[in-house]
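1. predicted structure and sequence below. I'll ask about it afterward.
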Amino acid sequence: MQKSAVLSVALSVCASVAAQAGQLGSPVDLQFIAGYDGTVQRYVQMLPTGFDPTDSHDVLIALHGHGSDRWQYATNTRDECRGARDVAGNHNMIFISPDYRASTSWMGPAAEADVVQLIGLLKSQHNVRNVILCGASMGGASSLIFTALHPDLVDGVCSSNGTANMMEYNNPSFTSAIAASYGGTKAQVPEQYTMRSPELFPGQFTMPVAFTVGGNDTVVPPDSVRRLAAELQTLGLSDVLMIDRPTGGHSTSYADTVAGLEFVMNAVPEPATMGLLGLGLAALIARKPRSR
């Protein structure tokens, strides 16, 4: 299906998604002991109403912005957060909002290790089908960083108003927090900034990807994400959607949030049934596109 057609379909379902919202249960505050350093790390989980643990479910992991924590995506009414919850509810997804070393994460080594551990924990507790990442601002950058570092753990990603190049990103409001998270400045640990610059590793993005950016965003300028999206479209490795609002700022509307996530959900493959074998072996499960 042409990307423009997919976008039209995604936009048309926004009203339907909003109408069907409220399909997630109440947020539950949970914790685990981080293998990285033994600290207590917290995350919020919201299960779909009528949750049946014997059924398989997709998981949406929503990564908060700078200065926030796990509760931002779980309870905040801003468009990016509300849209993510509504899409998760509409698709009967398990909704997860982690601290990932709140409040100034930027997907540094500790946050990265926590998300890897959390995905493993979720897969041990639930019958997980696909893992989708989303986030806005720092969360948008972090979702791309984690996906580039661990493409084997991510089945789709939607990034809003993030950066795709931490070597290039230079907002003085955040440089000290980023340095603390990465273990030093760009001059001190350049390898950390390089490996956390997804634009430099486009070949890692073989899963469906959606981006939203604003042309007037001065907090996290859109240029690196525009370049990454263009490169992914050139490579043809994955389904890619770019929602670029030339007059937009550092925010994404409800409609665009839903459109991006619905694009990813429609493009993520579903496991094909292998009932003839009856083995239940992950290595023998074929993949097929979702019906659109």
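-> Done, it's in. Residues are numbered from 1 along each chain as shown.
2. rest of the way, CA atoms for contacts and neighbours
-> Fine.
3. please enumerate the strands of the stretch 51-200 of the chain.
-> Using DSSP state E, counting those that start in this stretch, the strands found in the stretch 51-200 of the chain span residues 57-63, 94-98, 128-136, 156-160.
4. return the most buried member of these.
-> Burial of these is given as mean neighbour count (mean count of other Cα atoms under 10 Å); strand 156-160 ranks first at a mean of 30.
5. what sits up against it?
-> Strand 156-160 is contacted from outside by 130-137, 139-141, 143-144, 147, 207-213, 251-252, 257, 260-261, 264-265, 268, using Cα atoms under 8 Å, 6 or more residues apart in numbering.
6. out of those, which sit inside helices?
-> Secondary structure from DSSP state H places 139-141, 143-144, 147, 257, 260-261, 264-265 of these in helices.
7. quick one: residues contacting residue 23.
-> Applying Cα under 8 Å, 6+ apart, the residues near residue 23 are 48-49, 86, 89-90, 92.
8. now for the ones in helices among the contacts of strand 156-160: which two are most distant?
-> 141 and 265 (19.7 Å; Cα to Cα).
9. neighbour-wise, which of those two wins?
-> Neighbour comparison, residue 141 and residue 265: the larger count goes to residue 141, with 30 against 25 (by other Cα atoms under 10 Å).
10. residue 163 is in contact with that one, correct?
-> Yes - the pair residue 141 / residue 163 is scored as a contact, 5.0 Å apart, by Cα atoms under 8 Å.
11. please compare the first structure with the one that follows:
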Amino acid sequence: MKRLVIATILFARSLLAAETEDIAFKSTLDGTEQRYVEMLPDSFEPMDAHDVLIAFHGHGSDRWQFIRDMRGECRGLRDVASKHGLIFVSPDYRAKTSWMGPAAEADVVQIIGDLKLRYQVHRVFIAGGSMGGTAALTLAALHPELIAGVCSLNGIANLVDYEKFQDARTASYGGTKSELPDEYKKRSAEFWSEKFTMPIALTTGGKDTIVPPQSVLRLVEKLQQAKRKVLSIHRENGGHSTTYADTCAAMEFVLREASAAN
């Protein structure tokens, strides 16, 4: 308990030291107001080139999850971003039940474009946990030209076979799987392994019943066969979460391999 209190105090101090801004923007898709949180690194210099890490929250949460939460996935991505001087961005991407539908996709592409107009952006990395890990895989499959690396924590790679959160996905995608089979397929990374030419790290848990690991493990096998730069951290006794250490290892792999490719 004492360690948790100390960690919370240190994190609060780090937020005060970091330049954190809650940013509103008008969606070019439908004119609605949307939001994301941006944290600039302590080493930020406006005229220097910086990499960006965009973190996608899980189902039922919003843009503040990866900014404030102390769980391993959130703290791990924040710490790696801080260590490497990355601009850290956490969008609502249509908030609590997004599942990276068409509107969320458009918002994130717009955010990336806006960041490149405001800053000297070198590379854009994406990550996320659970629904956010799925969102990272979906966005990379749809827009590989925008993404330098992917870190998917407890996500899913096949939304056609996946049966959970059906109401949320129907609302996000605009119809059911039987009504929009192509929409569900094009947002399922397993069908588009050839798009993943960038480094990618994936974590899964063998006892995860919320987001079962099988589709991601099949994607990993395809990527390995194609000799892609892929790291799979599978914990056979793990559930629907990724530890701080595994989160850091996954994200560090993506950054290291992306740098080695340049």
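-> Cool, the structure landed. Treat the numbers as computed from the prediction; the structure is a model and nothing was measured.
12. overlay them and tell me the TM-score.
-> Once the chains are laid over each other, their TM-score by TM-score structural alignment, normalised by the length of the second structure reads 0.93; 250 aligned residues with a Cα RMSD of 1.5 Å.
13. I'd like the contacts of residue 23 of the first structure as TSV, with neighbour count appended.
-> Below are the contacts of residue 23 of the first structure laid out as TSV (neighbours: other Cα atoms under 10 Å):
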residue	neighbour count
48	21
49	15
86	23
89	24
90	20
92	20
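14. what's near enough to touch residue 232 of the second structure?
-> Going by Cα under 8 Å, 6+ apart, residue 232 of the second structure touches 201-204, 220.
15. that one and residue 187 of the second structure, how far apart?
-> 21 Å (Cα to Cα, to the nearest Å).
16. just to revisit the earlier point, select, from the contacts of residue 23 of the first structure, the two members most distant in space.
-> Farthest apart among those - using Cα to Cα - are 49 and 86, which lie 12.6 Å from each other.
17. of the contacts of residue 23 of the first structure, which belong to helices?
-> Going by DSSP H, the helices hold 86, 89-90 from the contacts of residue 23 of the first structure.
18. what does residue 122 of the second structure align to in the first structure?
-> Correspondence of residue 122 of the second structure to the first structure, assessed by TM-score structural alignment: residue 129.
19. that match touches residue 60, doesn't it?
-> No - using Cα under 8 Å, residue 129 of the first structure is not in contact with residue 60, being 10.8 Å away.
20. got any residues that touch both of those two?
-> With contacts defined as Cα under 8 Å, 6+ apart, no residue is adjacent to both residue 129 of the first structure and residue 60.
21. and residue 228 of the first structure, what pairs with it in the second structure?
-> Aligned partner of residue 228 of the first structure by TM-score structural alignment: residue 219.
22. following superposition onto the first structure, what is the mean distance for the helix or strand containing its match?
-> Using DSSP states H and E, residue 219 of the second structure maps to helix 214-225. Once fitted to the first structure, helix 214-225 of the second structure is off its aligned match by 0.3 Å on average (mean Cα distance after the TM-score superposition for the first structure).
23. what helices or strands is that helix leaning on?
-> strand 230-235 (3 or more Cα pairs under 8 Å, 6 or more residues apart in numbering; DSSP states H and E).
24. what span of the first structure is the strand it packs on aligned with?
-> The alignment of strand 230-235 of the second structure onto the first structure (TM-score structural alignment) covers residues 240-245.
25. thinking again about what came up before, format the ones in helices among the contacts of residue 23 of the first structure as TSV; extra columns: distance to residue 9 of the first structure.
-> As requested, those are exported to TSV (distance: Cα to Cα, whole Å):
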residue	distance to residue 9 of the first structure
86	17
89	19
90	15
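26. contact partners for the alignment partner in the second structure of residue 84 of the first structure?
-> Superposed on the second structure with TM-score structural alignment, residue 84 of the first structure falls opposite residue 77. Each residue near residue 77 of the second structure by Cα under 8 Å, 6+ apart is listed here: 55, 66, 247-248, 251.
27. what is the equivalent residue in the first structure for residue 48 of the second structure?
-> Using TM-score structural alignment, residue 48 of the second structure sits opposite residue 55 in the first structure.
28. neighbours around that match, how many?
-> 10.
29. hang on, it packs against residue 93?
-> No - Residue 55 of the first structure is beyond contact range of residue 93, at 11.0 Å (criterion: Cα under 8 Å).
30. and the match of strand 230-235 of the second structure, how far from the second structure on average?
-> Its aligned residues in the second structure lie a mean 0.2 Å from stretch 240-245 of the first structure after superposition (mean Cα distance after the TM-score superposition for the first structure).
31. how far does that stretch sit from its chain's centre?
-> Relative to the centre of its chain, stretch 240-245 of the first structure is centred 15 Å away, using Cα atoms, centre = their mean, to the nearest Å.
32. try stretch 209-219 of the first structure
-> 15 Å.
33. my read: residue 82 of the second structure touches residue 41, true?
-> Yes - counting by Cα under 8 Å, residue 82 of the second structure touches residue 41, with 5.9 Å between them.
34. residue range for stretch 105-112 of the first structure in the second structure?
-> Counting by TM-score structural alignment, stretch 105-112 of the first structure sits on residues 98-105 of the second structure.
35. translate residue 207 of the first structure into the numbering of the second structure.
-> Residue 207 of the first structure maps onto residue 198 in the second structure, by TM-score structural alignment.
36. how about the contacts made by that match?
-> Contact partners of residue 198 of the second structure, counting by Cα under 8 Å, 6+ apart, are 144, 147-150, 228-229, 258.
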